[in-house]
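S.K.: Sharing a sequence plus its predicted fold:
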Amino acid sequence: PIVVSQPPPATPGQAEKHPLHIPIKTGLLSKATGKELQPSMVLELKGEKETFVFDNVPEEPIASILRDFSAPCRLKFERSPDDLAFLMAHDTDDFNRWEAGQTLATIVIKDTYNKLSAGESPPALPGVFVEAWRKVLTATDIDRSLQTYSLRLPDEKTLIGEIAAPIAPDHLHNARQHVRKGLVEACKKELREVYDKLTQEVAAEGGVFKVDEPSIARRRLRNALLISMAVLQDPETVKLAVEHFETGLCMSDRISALYALADIPVAEREAVIQKFYGDSKDDKLKMCKWFAVQAQSDLPDTVERVKELMKHPDFELKNPNKLRAVVGAFANNNFHFHRKDGAGYSLVCDVIKEVDKLNPQMASRFAVFLAGWKNVEPVRSAMMKAQLERLRDTENLSNDTMEIVIKGLSG
């Protein structure tokens, strides 16, 4: 049986809430084969708690619940890592397959984060997770766009919402990188094989750029695989990324090659950055991409690089798109925004003070990043708060920005 409950919380002006009618699309999968024992059917939850019993099920199944995201609600359902890995590898529902993978990846990254925070070495990746990831990577019965998203780990911004404050940003970043690298090392052979297969498909079609759905999905997957392989930072992948850039059929291909090289301190990285600039300097959209890739880099000198980018002839402080591409991208670079010496906070604060004179709305949005000072560990928290206090004491600061600053300091 499946027991489902919905304790409706009280809301302002409505102390007593009545149960909602929630459609829960559900299927049952065989643990032995991964095939469906019970095709999808909709269970209708109308009361606060209901029990659903399935008859004539020949073996103990694994339930796939809330298929196709059949209701806009959060499902709390305890799953073992083994069950999540099974659903990630075998679920016939695309949404649930993706969600199981994201949930399992989050568990593995959180476990690694906890170990690093305790001063311990990062653990080996669970075998069931690696094999499920490999299964998704080599699957041929899955939409390639979904395959791309299913192979992608939750980003740091998402993970922050899953970890209790105060957070150590460097441990979180290193935990995610450890998991990412572990997956790529374990599946390096398959990654290259799938990448080469996709490359051959492009060549078989004459290397012609197409905008149909299959071509877009293939391009998305191929670019994602290149970026994944780049985490190893080995000469083979550097060479591959340069080839990917040089043979790219569109901006998506070339910018993906640039992302693949962005974290690797090699001469080829700088050469590709300059080549992309030379080819794209007259295209404002491409230039925003060019700025953002560098501002999101993991390399140690990223703060200094951002300062140089803000002096670049093609950067304009008055241009909101350029600001978002450089300062916005940097502030979302969790690792370097939270750099241990506080240089990231100081940089963003300096920018806010300048931008506030020109565009208070944009300045106030940047101030939001500093307002989260209570969510990080004490040393960084104190440095973020100090920058908010700098802004509070700034003469003629706009009402827009001051409102965020005051709320941040008092919150």
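M.R.: Yep, it's here.

S.K.: C-alpha from now on. contacts and neighbour counts both.
M.R.: Noted.

S.K.: Same question for the host helix or strand of Leu225: list its buried residues.
M.R.: Assessed by DSSP states H and E, Leu225 sits inside helix 213-229. Judged by neighbour count (16 or more other CA atoms under 10 Å), helix 213-229 contains these buried residues: 215-229.

S.K.: Same check on stretch 314-330?
M.R.: 315, 321-330.

S.K.: same deal with stretch 265-278?
M.R.: 269, 272-273, 276-277.

S.K.: Off-centre distance for it?
M.R.: Distance of stretch 265-278 from the chain centroid (CA atoms, centre = their mean, to the nearest Å) equals 25 Å.

S.K.: ok, and here's another one to check against it:
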Amino acid sequence: LRERLASAARYSPDAASAGRRALRNELLGLIALSAPDSGAQLAEAQFAAGDNLTDRLAALAAMTLIPGEAREALIARFAKTYAAEPLVLDKWLMAQALIPESGTLDRVRSLMQHPAFSLTNPNRVRALIGGFAANLTQFNRTDGEGYAFLAEIVIALDRTNPQVASRLLASFKSWRMLEPRRKALAETKLGMVANTPNLSRDVADIAERTLA
């Protein structure tokens, strides 16, 4: 089915073409999950042949699901290809922050040292840190390190951009729905934020309402 959706025509943004691309790219993601070796080959081929950002981003997203050297090579290749395009690098950062693996938190911490990242750049923060907060398996790690990391970032960011910090803190909004262990860990980190001296009104308000 995925091959039947391929088109030899030049890229077109019309609805029918966009729909075919979307379905074809969804199928690529499913192949990556069910048959990693084939998925990696298809993702590499799609990236190499891609004549539009949509297909190349889909290739990157599919490859992030497949651990190994091929993934890291494509991640590096994508960054090099789009090094001069900040908005595309935001998507590159987010794709890595969403990897559903235990090593993702370390990856995110490492990416914070990347030349493309700055805690003073709201778009970068939303892409990398916000992306991690949306990564349900890793933000909600059983050891609580996902909660600790986000709380640390919120406190640090509150000094320079309380609006973005408060939006990140809102990622805790569903903490009461968690099972007891995670719930307790999340509540502890929320309390740590709430008890930080000299919080901005934005962050203090979110912390108080989330804990109420």
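M.R.: It's in. Remember, it's a predicted structure, so these values are computed and weren't measured experimentally.

S.K.: Can you give me the TM-score here?
M.R.: TM-score of the superposed chains, computed with TM-score structural alignment, normalised by the length of structure 2, equals 0.96; 212 aligned residues with a CA RMSD of 1.2 Å.

S.K.: Now, the buried residues of stretch 265-278 of structure 1 that are in strands?
M.R.: The strands, defined by DSSP state E, take in nothing from those.

S.K.: what would those look like in a markdown table with distance to Val194 of structure 1?
M.R.: Listed next are those as a markdown table, based on distance: CA to CA, whole Å:
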| residue | distance to Val194 of structure 1 |
| --- | --- |
| Arg269 | 24 |
| Val272 | 24 |
| Ile273 | 27 |
| Phe276 | 26 |
| Tyr277 | 30 |
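
S.K.: closest to Val242 of structure 1 among the residues you listed?
M.R.: Val272 (7.3 Å; CA to CA).

S.K.: Tell me which stretches of structure 2 form helices.
M.R.: Here structure 2 has its helices, by DSSP state H, at 15-34, 36-49, 53-63, 69-81, 86-97, 104-111, 122-133, 136-139, 145-157, 162-169, 180-194, 201-211.

S.K.: And for the third one, what's in contact with it?
M.R.: Applying CA atoms under 8 Å, 6 or more residues apart in numbering, the set of residues contacting helix 53-63 of structure 2 from outside is 21, 25, 28-29, 32, 39-40, 43-44, 46-47, 50, 70-71, 74-75, 78, 91, 95.

S.K.: how big's the offset between it and structure 1?
M.R.: With mean CA distance after the TM-score superposition for structure 1, helix 53-63 of structure 2 departs from structure 1 by a mean of 0.6 Å once superposed.

S.K.: Can you check which part of structure 1 that helix sits on?
M.R.: Aligned by TM-score structural alignment, helix 53-63 of structure 2 falls on residues 251-261 of structure 1.

S.K.: distance of the counterpart of Arg77 of structure 2 in structure 1 from Trp290 of structure 1?
M.R.: Correspondence of Arg77 of structure 2 to structure 1, assessed by TM-score structural alignment: Lys275. Taking CA to CA, to the nearest Å as the measure, Lys275 of structure 1 falls 11 Å from Trp290 of structure 1.

S.K.: next one: Ser5 of structure 1
M.R.: To Trp290 of structure 1, Ser5 of structure 1 is 49 Å away according to CA to CA.

S.K.: If you count surrounding residues, which of these two has more?
M.R.: A direct count of neighbours by other CA atoms under 10 Å for Ser5 of structure 1 and Trp290 places Trp290 higher, at 22 against 14.

S.K.: The more buried one corresponds to which position in structure 2?
M.R.: Checking TM-score structural alignment: Trp290 of structure 1 goes with Trp92.

S.K.: which residues does that match contact?
M.R.: By CA under 8 Å, 6+ apart, the contact list for Trp92 of structure 2 reads 75, 78-79.

S.K.: mapped onto structure 1, which of the residues you listed hold?
M.R.: Conservation of the contacts of Trp92 of structure 2 in structure 1, assessed by both residues aligned by TM-score structural alignment, their matches' CA atoms under 8 Å: retained contacts are 75, 78-79.

S.K.: And those residues, which is closest to Ser174 of structure 2?
M.R.: Using CA to CA, the kept ones among the contacts of Trp92 of structure 2 come closest to Ser174 of structure 2 at Ile75, 31.8 Å.
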